[in-house]
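Q: whatever this is, show me its structure:
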Amino acid sequence: MTTADTPRTWFVTGASRGLGAYWAEAILARGDRLVATARDSAALAPLSERHGDRVLSLRLDVTDSAAVDDAVRAAEERFGGIDVLVNNAGHMLVGAVEEVTEEQARAQMDVNYFGALWTTRAVLPGMRQRRAGRIVQVSSFGGLVAYPALGVYQSSKWALEAMSESLAAEVAAYGIHVTLVEPVMFPTGLVASSPQARQDPAYAHAREALYAGAGASGFAPGDPAATADALLALADAPEPPLRVLFGTGGLEALRTEYTGRLAALEQWDHLSRLAQGKPGGQ
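A: Next up, the predicted model:
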């Protein structure tokens, strides 16, 4: 792995808007090289115009595994290897479980989970060969908890969490670090730019509970631009964490969430013991 003082090569999906756009600018501002991908490559043109050959802008649909392989191959041919992968591409489907169509559910998993899986798999051979690399998976606070009207979106992030935790244990021997970034609340326009489920009046209470919960959580919207400094600091950390919250308020909410989970499991431990049966099955 290169040091913080040596230019690195980053591969960032979803680099044309939201947090990805801020991160792309910050990466280039400090002199690193960037492979920026987006479904609309025209949106990336200003990066190339300002930063020249330190940028490789690619049109990429992360749900197309063959296209992902081609993009990673082009990046490695251009820059000689990828030091940091940031899986940022994604969208947020709002809707109760019954409201979501099959097509919407599959599309949500294809982008948020399988898209990250394909890019991760594509960079691993090179990182293993060099015995160095960073993989940053952009999850969500919703990858650690679940709220009404976000079940399918959050299931895609829970899947990303499990895959990434297993991956971290698998690749540590090769000097590859995996970190799940958990943004808490940032005004990035994610919901407005995402497909939405039809609204069934039967689940109006679920949407009301979602928005009431967000208001009562005490989460203050963070500054999206400030996340760039946090991302660069994460990339520079000699031993980065498996998980890190971006934004405040999440730690307190998680303490409440996990305390409640443990309490419920303890309350029903008698059923756990009943299910265990007697030693030897007798």
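
Q: make it CA atoms for all contacts and neighbour counts henceforth
A: Fine.

Q: next up, the contacts around residue 68.
A: 60, 61, 62, 118, 119, 122 (CA atoms under 8 Å, 6 or more residues apart in numbering).

Q: list the buried residues in the one helix or strand it maps to.
A: Taking DSSP states H and E as the definition, residue 68 sits inside helix 65-79. Neighbour-count burial for helix 65-79 flags 65, 67, 68, 69, 71, 72, 73, 74, 75, 76, 79 (criterion: 16 or more other CA atoms under 10 Å).

Q: for the fourth one, list the residues it contacts.
A: I take that to be residue 69. For residue 69, the contact set (CA under 8 Å, 6+ apart) comprises 118, 119, 122.

Q: how much space between it and residue 26?
A: Computed as CA to CA, to the nearest Å, the residue 69 to residue 26 distance reads 26 Å.

Q: what does the first one give?
A: As judged by CA to CA, residue 65 and residue 26 stand 28 Å apart.

Q: how about the buried residues of helix 65-79 in TSV, adding distance to residue 187?
A: Converted to TSV, the buried residues of helix 65-79 look like this (distance: CA to CA, whole Å):
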residue	distance to residue 187
65	30
67	30
68	28
69	32
71	29
72	30
73	34
74	33
75	31
76	33
79	33
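
Q: of all the residues you listed, which comes closest to residue 152?
A: Residue 152 lies nearest to residue 65 out of the buried residues of helix 65-79, by CA to CA, at 21.9 Å.

Q: which of the contacts of residue 69 ranks first by neighbour count?
A: residue 119 (26 neighbours; other CA atoms under 10 Å).

Q: which residues of this protein fall in strands?
A: 9-12, 33-38, 55-59, 84-87, 133-138, 176-183, 243-246 (DSSP state E).

Q: for the ones you listed, give me a markdown table that also has mean neighbour count and distance to residue 161.
A: Shown next, in a markdown table, are the strands of the chain (neighbours: other CA atoms under 10 Å; distance: least, CA to CA, whole Å):
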| stretch | mean neighbour count | distance to residue 161 |
| --- | --- | --- |
| strand 9-12 | 26 | 19 |
| strand 33-38 | 25 | 22 |
| strand 55-59 | 22 | 26 |
| strand 84-87 | 25 | 12 |
| strand 133-138 | 25 | 8 |
| strand 176-183 | 23 | 7 |
| strand 243-246 | 18 | 9 |
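
Q: one more to put side by side:
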Amino acid sequence: MDFTPNSTRYNLPSDAVWFITGCSSGIGQGIAKYVTAHPTYRLVATARKTAALDAIADGPRVLKVALDVTSQSSVDAAVAAAVDRFGRLDVVINNAGYSLWGDTEAATEEQERRQIETLFWGTVRVSKHAVRVMRDENPKSGGRQGGIILNVTSMGGFLAVPGGAFYHAGKFAVEGFTEAFAKEVRPEWNINFCIIEPGGVSTNFTGSSMDVCQGHPAYLKDAPARLLEQYMMSSGTASGWSDIGLIAKAIDKLVTSGDRIPIRLPLGSDSYGAIVHEVELVKKDLEDFKELSNSTIPTSK
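A: Modelled structure (predicted):
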């Protein structure tokens, strides 16, 4: 059986409706500004509080909506408002999130659950609505069925580093969910999924968008997570990070190319390089332990 996702080419309408979560700052805000600058795109910009969306220009093609992705009723209301205003959704970007950083043993259960609730369950809630609207509502507006769902993880959705156990758990979950959902939707619905995996981006991700655990006494100053923290916070680290405007431009090119949509797209040379390296490590382990892996299959008598 062939479960290849995104098997049909996609053509974005010229007046596409973009629905973006987490527009108060960072990547979400950058994409939202890019969309508002386009002469025909329409935008639904969301954040927990609409006052946080002041940096995004107002206008007849812009709808600002309060959205807390951890609340099902809030998600329901935001999607309903978007459909009521524009009649359809063409590009849905699940971007809302933050990182929980620190020693795994030091995290509280409240911190752990809040991280997964935001990163994973928030994406699930919005994605399920997106598929419903793209399949059932879009044709009612006089347009065609279909759309693109972009779930933003990071290179941390493909590989893990010390200090980010629960962040990685949430992002890995989003990637598995996205791959499975992409293989479930029927080709004739013309709904495509893509996992966006940025590397370092010039945002406040290591500032206000980060929750830090108290250090655990068993992990000393030279522990792997401490060394990585020092590197991430050092002044020169961000010099090679991606520009938000170029991230937005790349995403627009992805959805307007008329070509097939890949199931995942690393953005940034750091993300691309790290993922390629991780694939090579996995491949080496597979080869080195191939005999042991296959030893569980009984030999024929």
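
Q: coming back round to it: which of the contacts of residue 69 of structure 1 fall within helices?
A: Mapping those onto helices (DSSP state H) picks out 118, 119, 122.

Q: of these, closest to residue 178 of structure 1?
A: The nearest one, if we look at these relative to residue 178 of structure 1 and count by CA to CA, is residue 119, at 13.3 Å.

Q: now do the same for that closest one: its match in structure 2.
A: Counting by TM-score structural alignment, residue 119 of structure 1 lines up with residue 126 in structure 2.

Q: for whichever residue in structure 1 pairs up with residue 179 of structure 2, give its distance to residue 189 of structure 1.
A: In structure 1, the residue paired with residue 179 of structure 2 according to TM-score structural alignment is residue 165. According to CA to CA, residue 165 of structure 1 stands 28 Å off from residue 189 of structure 1.

Q: more neighbours: the two, which one.
A: Neighbour count, other CA under 10 Å: between residue 165 of structure 1 and residue 189, residue 165 has more, with 15 against 11.

Q: helices along the stretch 151-282 of structure 1, start to end?
A: Per DSSP state H, counting those that start in this stretch, the stretch 151-282 of structure 1 carries helices over the ranges 151-171, 204-216, 226-236, 250-267, 269-276.

Q: what's the average distance of the shortest one to structure 2?
A: Its match in structure 2 and helix 269-276 of structure 1 itself, once the structures are fitted together, sit a mean 3.3 Å apart by mean CA distance after the TM-score superposition for structure 1.

Q: what about that helix, distance to the chain center?
A: Averaging C-alpha positions (CA atoms, centre = their mean, to the nearest Å) puts helix 269-276 of structure 1 36 Å from its chain's average.

Q: repeat that for the longest one.
A: Centroid separation for helix 151-171 of structure 1 versus its chain: 9 Å, with CA atoms, centre = their mean.

Q: and the third one, by the same measure?
A: Distance, stretch centre to chain centre, for helix 226-236 of structure 1: 15 Å (CA atoms, centre = their mean).

Q: equivalent analysis for the fourth one, please.
A: A distance of 23 Å separates the C-alpha centroid of helix 250-267 of structure 1 from that of its chain, computed with CA atoms, centre = their mean.

Q: just the buried positions in that helix, please.
A: For helix 250-267 of structure 1, by 16+ other CA under 10 Å, it's 250, 253.

Q: what range in structure 2 does it sit on?
A: The aligned range for helix 250-267 of structure 1 in structure 2 is 271-288, by TM-score structural alignment.

Q: contacts for the matching stretch next, please.
A: Counting by CA under 8 Å, 6+ apart, 154, 155, 158, 159, 197, 198, 199, 200, 266 sit against stretch 271-288 of structure 2.

Q: when you align them, which residue in structure 1 goes with the second one?
A: Residue 155 of structure 2 maps onto residue 141 of structure 1 when the alignment is built from TM-score structural alignment.

Q: give me the number of residues near that match?
A: 22.

Q: and it, how far from residue 183 of structure 1?
A: From residue 141 of structure 1 across to residue 183 of structure 1, the span is 6 Å (CA to CA).

Q: looking at it, the match of residue 179 of structure 2 is touching residue 177, isn't it?
A: No - between residue 165 of structure 1 and residue 177 there is no contact under CA atoms under 8 Å: 10.6 Å.

Q: show me what contacts residue 61 of structure 1?
A: 38, 39, 67, 68.

Q: which parts of stretch 91-106 of structure 1 are buried?
A: Result for stretch 91-106 of structure 1 [16+ other CA under 10 Å]: buried residues 91, 92, 93, 94, 95, 96, 97, 99, 100, 104, 105.

Q: end to end on that stretch, go ahead and measure it.
A: Stretch 91-106 of structure 1: ends 12 Å apart by CA to CA.

Q: just stretch 123-141 of structure 1 next, same as before
A: Start-to-end, stretch 123-141 of structure 1 (CA to CA) is 26 Å.

Q: from the chain's centroid, how far away is that stretch?
A: Mean-position distance between stretch 123-141 of structure 1 and its chain equals 13 Å (CA atoms, centre = their mean).

Q: then stretch 214-234 of structure 2?
A: 26 Å.

Q: okay, now the counterpart of residue 196 of structure 1 in structure 2: neighbour count?
A: For residue 196 of structure 1, the aligned position in structure 2 is residue 212, judged by TM-score structural alignment. When neighbours are defined as other CA under 10 Å, residue 212 of structure 2 has 18 of them.

Q: gap between residue 212 of structure 2 and residue 118 of structure 2?
A: Taken as CA to CA, the span from residue 212 of structure 2 to residue 118 of structure 2 is 16 Å.

Q: so how far is residue 29 of structure 2 from the match of residue 196 of structure 1?
A: 23 Å.

Q: still on that earlier bit, now, among the contacts of stretch 271-288 of structure 2, which is nearest to residue 10 of structure 2?
A: Nearest to residue 10 of structure 2 among these, with distances taken as CA to CA, is residue 266, at 19.7 Å.
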